[in-house]
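Peer 1: Provided below are the primary sequence and the corresponding predicted coordinates.
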Amino acid sequence: MSSGFLTNALIAVSLTLVLVGAAVVVFTRPPSKQAVVLSVYGILLSIFFVTLQAPDVALSQVAIGTAVVPLIVVLSIRKIASIRDEARSEREGEQS
């Protein structure tokens, strides 16, 4: 077996994982679960970038795609929920 075949096989496997991960992200409905799946997808992309011999891009993906973006999504979900709860309590106060 040559190293070229192994490299191509590794790229094919990592690309398949990225494609499956993307489908899972798209079909995950609850936003909170989607943030977690998005983080896992970021790790899969990082692995793919390493197999393509782009460690600088992989490191950026780990920092931003795996940590920052899901954190922003979760914080946004919490903020929207708190605003929704405040509006609901105001409406209930007006009805009383």
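Peer 2: Sure, I can see it.

Peer 1: when you work out contacts or count neighbours from here on, use the C-alpha atoms and nothing else.
Peer 2: Fine.

Peer 1: output the longest helix belonging to this structure.
Peer 2: Determined from DSSP state H, the single longest helix within the chain is helix 69-95.

Peer 1: check which residues of it are buried.
Peer 2: Buried residues in helix 69-95, counted by 16 or more other C-alpha atoms under 10 Å: 69-71, 73-74.

Peer 1: return the member of those residues nearest to Val20.
Peer 2: Using C-alpha to C-alpha, Pro70 is the member of the buried residues of helix 69-95 that lies nearest Val20, at 18.8 Å.

Peer 1: what helices and strands are in contact with the longest helix of the chain?
Peer 2: The helices and strands touching helix 69-95, judged by 3 or more C-alpha pairs under 8 Å, 6 or more residues apart in numbering; DSSP states H and E, are helix 31-51.

Peer 1: residues in contact with the helix or strand following the helix it packs on?
Peer 2: Downstream of helix 31-51, the next assigned helix or strand under DSSP states H and E is helix 55-61. Helix 55-61 has contacts (C-alpha atoms under 8 Å, 6 or more residues apart in numbering) with 42-43, 45-50.

Peer 1: try this one side by side with the last:
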Amino acid sequence: MSPNDVFDLLILTLLIGCALAIARLKDLAAAVVLFSIYSFSLCLLWVHRGAPDVAMTEAAVGAGITAVLFFYALTRTGRREK
């Protein structure tokens, strides 16, 4: 197994773990933080795979703008899911 395969496996495991944790969390602020980590991890995977343009878009939209909008929505609603 090459180092590239190990890195891919590590990032994919992190992505799956984040996705499962996001789905199970009741604290919406923590879910937004985990979503940002998920997005950043996906950005690393795109860079590693040789798609820097997609990685930059993922970083800007996924980890940046979306997180800000989600946090703004949380200020207008409740932090905990019922």
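Peer 2: Nice, thanks for sending it over. In this text the structure is predicted, and so the values were computed from the model without any measurement.

Peer 1: can I get the contacts of helix 55-61 of structure 1 in CSV with distance to Leu59 of structure 1 and neighbour count?
Peer 2: As requested, the contacts of helix 55-61 of structure 1 are exported to CSV (distance: C-alpha to C-alpha, whole Å; neighbours: other C-alpha atoms under 10 Å):
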residue, distance to Leu59 of structure 1, neighbour count
Gly42, 11, 25
Ile43, 10, 21
Leu45, 10, 25
Ser46, 7, 26
Ile47, 10, 23
Phe48, 12, 23
Phe49, 9, 20
Val50, 9, 17
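
Peer 1: nearest to Val24 of structure 1, of these?
Peer 2: For these, the nearest to Val24 of structure 1 is Gly42 (12.4 Å; C-alpha to C-alpha).

Peer 1: so how far is Phe71 of structure 2 from the spatially most central residue of structure 2?
Peer 2: For structure 2, the residue nearest the mean C-alpha position is Tyr38 (1.8 Å; C-alpha atoms, centre = their mean). For Tyr38 of structure 2, the distance to Phe71 of structure 2 equals 16 Å [C-alpha to C-alpha, to the nearest Å].

Peer 1: same deal with Ala55 of structure 2?
Peer 2: For Ala55 of structure 2, the distance to Phe71 of structure 2 equals 22 Å [C-alpha to C-alpha].

Peer 1: ditto for Ala30 of structure 2
Peer 2: Distance, Ala30 of structure 2 to Phe71 of structure 2, using C-alpha to C-alpha: 10 Å.

Peer 1: and if you look at Ser36 of structure 2?
Peer 2: For Ser36 of structure 2 relative to Phe71 of structure 2 (C-alpha to C-alpha), the value is 11 Å.

Peer 1: do Phe35 of structure 2 as well
Peer 2: Counting by C-alpha to C-alpha, the gap from Phe35 of structure 2 to Phe71 of structure 2 is 11 Å.

Peer 1: also Ser39 of structure 2?
Peer 2: 15 Å.
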